[in-house]
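Asks: give me a 3D structure for the following:
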Amino acid sequence: MYQYVLAIHIIFVVCWMAGLFYMVRLFIYHTEAQDKPEPARTILSDQFQIMERKLWWIIATPSMYFVIAAGVTMLYINPALWKMPWLHIKLLFVVGLIIYHFICQQKMKQMAKGVFKWTSTQLRLWNELATIILFAIVFLVVLKSTINWIFGVIGIILFSLIIMSAVKVYKYLREKK
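Replies: You can find the predicted model right below:
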């Protein structure tokens, strides 16, 4: 039974992450649409709101709840997992991802009201945070040991610096055009 629940957990993690990644991309495009002249701005904004709402309520949020339900079920089936130190750290990252999810939901609601507080560059950096959390969770689950986890953290920090640099280079190249 555990393996079936694990498979469901992994499938919905993929769906949830895809939803989060695409949602923030939509936020970026939605924000950039505000620089367009009318009527393009209104047409694009209306379309992005529809896409964001459907992605959020049909894919991202249900997937998050399935991930949580499957995770809790796995802990119920195999309570020995609670004794694993790596799991406690993983759960901290999962809580961070859930917080990230609800901050995205707040952003979606703000944009629907015409409030755009973050620039497209800030949103690009925000999008990379989910990637970093995903890397941390996967390394923790796969490696499980403290020594490997320390190397994993160092790797995540280096990966974060590379991603942030890539976003800055991309911004520079876009502005250069």
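Asks: contacts, neighbours, all on C-alpha from now
Replies: OK.
Asks: T31: what's it in contact with?
Replies: Residues counted as contacts of T31 (CA atoms under 8 Å, 6 or more residues apart in numbering) are 116, 119-120.
Asks: in a markdown table: the residues you listed, plus neighbour count, distance to Y2 and secondary structure.
Replies: Formatted as a markdown table, those follow (neighbours: other CA atoms under 10 Å; distance: CA to CA, whole Å; DSSP: H, G, I helix; E, B strand; the rest coil):
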| residue | neighbour count | distance to Y2 | secondary structure |
| --- | --- | --- | --- |
| F116 | 17 | 44 | coil |
| T119 | 12 | 44 | coil |
| S120 | 19 | 42 | helix |
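Asks: and this one, please, so the two structures can be compared:
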Amino acid sequence: MEYYNSLKALHIIFVVSWFVGLFYIVRLFVYQIEAADKPSPEKEILQKQFKIMAYRLWYIITWPSTILASIFAFWMLLFTPMGNAWLQMPWMHVKLGFVFVLYLYQAKCHQIFKQLQNDDVRYTTNYMRIWNEGATLILFSVVFLVVLKSAINWIYGVVGIIVFTGLLMLGFKFYKRIREKNAPTQEGGENGKENNK
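Replies: Modelled structure (predicted):
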């Protein structure tokens, strides 16, 4: 049991690091896309800095954490009696399905990472902000599955986070409209001050 718990602790540590990497890399994607619209030389300075940050995060934290979390997970499942017992449970099958989706999510992030490292901007910042919620939904689903150990009851928690995410997106759109509405007024005010001078 102590052996199993040691593997479990290591797995949890690297899962946390893995998700930290996934959450932050998409934020860096947003910053890189925004930097592409800046005037020179600000654009080049920001792009260079964000590329370095993304490269280090992706290859020093995210990918190693992915590999180590996976090694310890499969070690627990395949080479311990308790892991073999978990494999018989329906909720574990659903969880492994979400882990597979997480691998696909990371593969897509890797594709976007390589595009941005080559200054190939194909997505908007709004798209990236929505994309960032993918890892959140997977995390909530997996945590509810592991805690409730039910193939059905986790759905309530996930529905809750989807509703919460929807409310956040509505709030973001509302804030964006207010900001865009006030922008011309502020510019007009500055122009008015200049005209008065």
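Asks: TM-score for the pair, please.
Replies: TM-score for the superposed pair, counting by TM-score structural alignment, normalised by the length of the first structure: 0.93. Supporting figures: 177 aligned residues with a CA RMSD of 1.6 Å.
Asks: shared with the second structure, which of the contacts of T31 of the first structure?
Replies: Among the contacts of T31 of the first structure, the ones whose aligned partners also touch in the second structure (both residues aligned by TM-score structural alignment, their matches' CA atoms under 8 Å) are 116, 119-120.
Asks: mind listing the helices for the first structure?
Replies: 2-33, 40-54, 61-77, 85-112, 120-143, 146-176 (DSSP state H).
Asks: the first one vs the second structure, average offset?
Replies: Aligned to the second structure and superposed, helix 2-33 of the first structure gives a mean residue distance of 0.5 Å (mean CA distance after the TM-score superposition for the first structure).
Asks: okay, that helix sits on what stretch of the second structure?
Replies: Residues 4-35 of the second structure are where helix 2-33 of the first structure lands when matched by TM-score structural alignment.
Asks: what are the buried residues along the matching stretch?
Replies: Buried residues in stretch 4-35 of the second structure, counted by 16 or more other CA atoms under 10 Å: 4, 7-8, 11, 14-15, 17-30, 32-35.
Asks: what of stretch 142-150 of the second structure?
Replies: So stretch 142-150 of the second structure, judged by 16+ other CA under 10 Å, has buried residues 142, 144-145, 149-150.
Asks: from those residues, which is closest to L104 of the second structure?
Replies: Among those, V142 lies closest to L104 of the second structure (CA to CA), at 15.3 Å.
Asks: residues contacting the counterpart of the closest one in the first structure?
Replies: Taking TM-score structural alignment for the superposition, V142 of the second structure sits opposite I137 in the first structure. Neighbour list for I137 of the first structure: 90, 93-94 [criterion: CA under 8 Å, 6+ apart].
Asks: please apply the same query to V24 of the first structure.
Replies: By CA under 8 Å, 6+ apart, the contact set of V24 of the first structure is 104, 123-124, 126-127.
Asks: returning to that earlier point: next one: the match of V142 of the second structure from Q122 of the first structure, what distance?
Replies: 23 Å (CA to CA, to the nearest Å).
Asks: what's the closest non-adjacent residue to the equivalent of I150 of the first structure over in the second structure?
Replies: Matched by TM-score structural alignment, I150 of the first structure corresponds to I155 in the second structure. Using CA to CA, 6 or more residues apart in numbering and skipping the chain neighbours, the partner closest in space to I155 of the second structure is S141 (7.5 Å).
Asks: what two of the contacts of V24 of the first structure are the furthest from one another?
Replies: For the contacts of V24 of the first structure, and using CA to CA, no pair is farther apart than C104 and R124, which are 12.8 Å apart.
Asks: any chance of JSON lines for the buried residues of stretch 142-150 of the second structure, columns distance to S40 of the second structure?
Replies: Listed next are those as JSON lines, based on distance: CA to CA, whole Å:
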{"residue": "V142", "distance to S40 of the second structure": "44"}
{"residue": "F144", "distance to S40 of the second structure": "47"}
{"residue": "L145", "distance to S40 of the second structure": "49"}
{"residue": "K149", "distance to S40 of the second structure": "54"}
{"residue": "S150", "distance to S40 of the second structure": "54"}
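Asks: most widely separated two among these?
Replies: Maximum pairwise distance among those (CA to CA): 10.9 Å, between V142 and S150.
Asks: quick check, K144 of the first structure in contact with W86.
Replies: Yes - applying CA atoms under 8 Å, one finds K144 of the first structure in contact with W86, separated by 5.6 Å.
Asks: can you list the contacts of V24 of the first structure in TSV and add neighbour count and distance to T42 of the first structure?
Replies: Shown next, in TSV, are the contacts of V24 of the first structure (neighbours: other CA atoms under 10 Å; distance: CA to CA, whole Å):
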residue	neighbour count	distance to T42 of the first structure
C104	19	22
L123	19	21
R124	21	23
W126	17	25
N127	21	24
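Asks: burial count for Q117 of the second structure?
Replies: By other CA atoms under 10 Å, 19 other residues sit near Q117 of the second structure.
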